[in-house]
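Novice: A structural model of the following input is requested.
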Amino acid sequence: MTDYRNAPAPSSDRITREAREWVVHLSSGRASAADGEAFRRWCARSPEHARAFVHCRQVWQGMEQAATSESIEAGAHPLPRRRSSRFTRRAFLGGAVAASAAGWLALRSPLDLWTRMGMQSADLWTGTGEQREVVLPNAATVQLNTRTSIDVNRQAEQITGLVLNSGETEITTADGNRLPFTVAAQNGLIEARRARFNVRFTDDRVRVTCLDGQVAVRHRHQSVQLQPAQQVVYNTARLSSVQHVDPDRVTAWRQRMLVFNGTPLAQVVDEVNRYRPGQIVLVNDQLGRVPVQAYLSLDKLEDFAALVKEVRGAEVRSLPGGILIIS
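Specialist: Next up is the predicted model:
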């Protein structure tokens, strides 16, 4: 198994790919003590690493349970004998997946805690589907969206800013701050004195939206000033131009709503996955490009399966553990 200790910071896609490798390796029965140490270091690199592993593991478990159910319904042994040279779907699920069930029983208990431990190492954090408000005295009021990790910066016992490790937050600065309130995210810095603004750090991109007042965004050798209803997006390499946006759509999560207007289904699935336990898996690229128009309540995400069934050609299968397979 590859040791990722000296690897550069990976993208979201690479993290997911590495998580799948760990899932397969740890359930293979060939993992060594050194692999266990390397895995713990990999999970500790960021909350996203641990979260990706838990998601991949949940999908794997859901497949195993589904395979067991199918084998029972068909009166078949979980490890069917070879009837032809062609691998069937049931043979793959019933054999390769069900064979690793014993490994999952050994791993399940500690691994369920590691994602929470990664989040809880931050000063402020939220779990899946959780939102909370934190008042930093004489500094700012901070709203945390789902799966958010934040550290607090202090200078001479005064709170001067935050570090957004991942997730999304809306910040309202307190009146009378002597110093600008700062938010560091990836390789950029946001500064504000009297303002309300939204910062989202997901998929290796940071999106900064000014909702009230003025906000300065510094990225490498560039700096821009944002007015209300203006937004910029940056990654490690570049800062976008200033765009005008609808603040109500940016802050819909504050009303516990998700708003999609012609959004490709693949992006809708990615967003919904941030708020619900389990995992939604889209297995058709063409279907993922279908535009979706929807308003979803975060308190009724169980309606998502019904929404997807309205998409042309979409079929949804529900598996244990909150797994939905869209095909």
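
Novice: Please make it C-alpha for all contacts and neighbour counts, starting now.
Specialist: OK.

Novice: residue nearest the centroid of this structure?
Specialist: What sits nearest the mean C-alpha location of the chain, by C-alpha atoms, centre = their mean, is residue 274, with 4.9 Å.

Novice: One more, so I can put them side by side:
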Amino acid sequence: MHEDAHGDDVPEHPSDAAHWFSRMHSGETTEADRQAFAAWCSADPAHEREYQKLTAQWNAVLSLPEARLRGLMQATNATQAAPPPPAMSRRRFGLRMVAACALPVAAGLLAAPYLFDRDEKRLNYATRKGERRQVTLPDGSILRLNGDTHLAARFGADERQVELTQGEAFFEVRHDASRPFVVMGGVGQVTVTGTRFNVRRDSESLQVSVESGSVRLESGPWWRHSEHRLGAGQQAIAYASSPLGEVTQVNVDNLTAWQRGKIIFNNVPLATVINEMNRYLMQPASLDAPALGPYRISGVFSVDDPLAMIDALPAIAPVSLERLPDGRVRVLAR
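Specialist: Predicted coordinates for the structure are as follows:
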């Protein structure tokens, strides 16, 4: 490995979690780095645990409100006599601090008064069940949120990052090759420079569907990393406990009909239909006829009237409905 690949401030052969964290997040990782990192993680189960702990600390610090972090840093800086070194981006500084000091990430970050990019913006968005919302992000990208969706966005001089914690969103990303747009979704992440795509996060999966342009979907830790390149009309799903799903062709217009207030089913199993309807119903419906789970139906429904969706089922499937006092609905065999 050549020294100029990473600079003279990073050790040639990292041997601890802090230095590996810095190396793998430097933006200059080589294939040799990835292979060496995988070998380091496999050599001792404690290595992976230490690395994951640092990752959790890093994410925890970045999730704190800026005002809170600035207050903590001012308190720490009051005890320091030496002037701070030249300003750099929060990401670059944080990584170099870890590599240089091998200290807990959180402590290193909170101690730096020059950590923040002055132009960085942090934004949080959320919708209730049945609500849809469109917002314009600081870079000019358009974001459309489906109901019951939560996400946080961070925009700085060298990054555009959104974390989707739950729900579904459609992204119309403004092209900026110098600042890739990254969507974090727990079990996977999506990277683009400019395109239109839909992301849906459920408890154990992240579904990505591309309307135009292309995206890179990545899943798994560095040492078990997998990725797909998706183009227009393609979809793939990242799972929490299994390999990245295969790339498939989909009708993205139907898939994103929720933006127009519609939900479209085309030869879909009844069990799947009811699960999808439950995303919009205030009280859930349950299929109490397991044998009818595979029964396939088609139809177009309005998500703005979720009760009408469930009321329409007896007309297109051999079922009846039982409404419970608390508002829940049982779907029974007729």
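
Novice: How close are the two chains, by TM-score?
Specialist: Scored against TM-score structural alignment, normalised by the length of structure 1, the superposed chains reach a TM-score of 0.59; 205 aligned residues with a C-alpha RMSD of 1.9 Å.

Novice: circling back: now check the residue nearest to the centre of structure 1 against structure 2: what is it aligned to?
Specialist: Here residue 274 of structure 1 is matched to residue 279 in structure 2, going by TM-score structural alignment.

Novice: do you know how far its match is from residue 200 of structure 2?
Specialist: Distance from residue 279 of structure 2 to residue 200 of structure 2, counting by C-alpha to C-alpha, to the nearest Å: 12 Å.

Novice: go on, residue 233 of structure 2?
Specialist: Applying C-alpha to C-alpha, one obtains 16 Å for the distance of residue 233 of structure 2 from residue 200 of structure 2.

Novice: in the stretch 201-327 of structure 1, which spans are helices?
Specialist: Under the criterion DSSP state H, counting those that start in this stretch, the stretch 201-327 of structure 1 carries helices at the ranges 247-250, 265-273, 285-288, 304-309.

Novice: which residues touch the last one?
Specialist: So the one you mean is helix 304-309 of structure 1. Identification of contacts with helix 304-309 of structure 1 by C-alpha atoms under 8 Å, 6 or more residues apart in numbering yields 296, 314, 315, 316, 324.

Novice: List buried residues within those residues.
Specialist: In terms of neighbour count (16 or more other C-alpha atoms under 10 Å), the buried residues within these are 296, 314, 316, 324.

Novice: ok, the first one touching residue 258?
Specialist: In this case it means residue 296 of structure 1. Yes. Between residue 296 of structure 1 and residue 258 a contact is recorded at 5.0 Å, counting by C-alpha atoms under 8 Å.

Novice: picking that back up, as JSON lines, the contacts of helix 304-309 of structure 1 with distance to residue 237 of structure 1 would be great.
Specialist: Below are the contacts of helix 304-309 of structure 1 laid out as JSON lines (distance: C-alpha to C-alpha, whole Å):
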{"residue": "296", "distance to residue 237 of structure 1": "33"}
{"residue": "314", "distance to residue 237 of structure 1": "37"}
{"residue": "315", "distance to residue 237 of structure 1": "39"}
{"residue": "316", "distance to residue 237 of structure 1": "38"}
{"residue": "324", "distance to residue 237 of structure 1": "35"}
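
Novice: Let's see which of the buried ones among the contacts of helix 304-309 of structure 1 end up in strands.
Specialist: Within those, residues falling in strands by DSSP state E are 296, 316, 324.

Novice: nearest residue to the counterpart of the second one in structure 2 other than its sequence neighbours?
Specialist: With TM-score structural alignment defining the correspondence, residue 316 of structure 1 maps onto residue 321 in structure 2. In space, residue 321 of structure 2 comes closest to residue 331 once its chain neighbours are excluded; the distance is 4.9 Å by C-alpha to C-alpha, 6 or more residues apart in numbering.

Novice: which residue lines up with the one you found in structure 1?
Specialist: Mapped onto structure 1 by TM-score structural alignment, residue 331 of structure 2 lines up with residue 326.

Novice: what about its match, how many neighbours?
Specialist: Residues within reach of residue 326 of structure 1, counting by other C-alpha atoms under 10 Å, total 20.

Novice: wait, what's in contact with it?
Specialist: By C-alpha under 8 Å, 6+ apart, the contact set of residue 326 of structure 1 is 280, 281, 282, 283, 284, 314, 315, 316, 317.

Novice: check contacts around the third one.
Specialist: For residue 282 of structure 1, the contact set (C-alpha under 8 Å, 6+ apart) comprises 266, 269, 288, 325, 326, 327.

Novice: Same check on the fourth one?
Specialist: Contact analysis of residue 283 of structure 1 by C-alpha under 8 Å, 6+ apart lists 325, 326, 327.

Novice: ditto for the first one
Specialist: By C-alpha under 8 Å, 6+ apart, the contact list for residue 280 of structure 1 reads 269, 273, 322, 323, 324, 325, 326.

Novice: which residue in structure 1 lines up with residue 290 of structure 2?
Specialist: Aligned counterpart of residue 290 of structure 2 in structure 1: residue 285 (TM-score structural alignment).

Novice: Name the nearest residue to its match, sequence neighbours excluded.
Specialist: Leaving aside its sequence neighbours, residue 285 of structure 1 sits nearest to residue 266 (C-alpha to C-alpha, 6+ apart; 8.0 Å).
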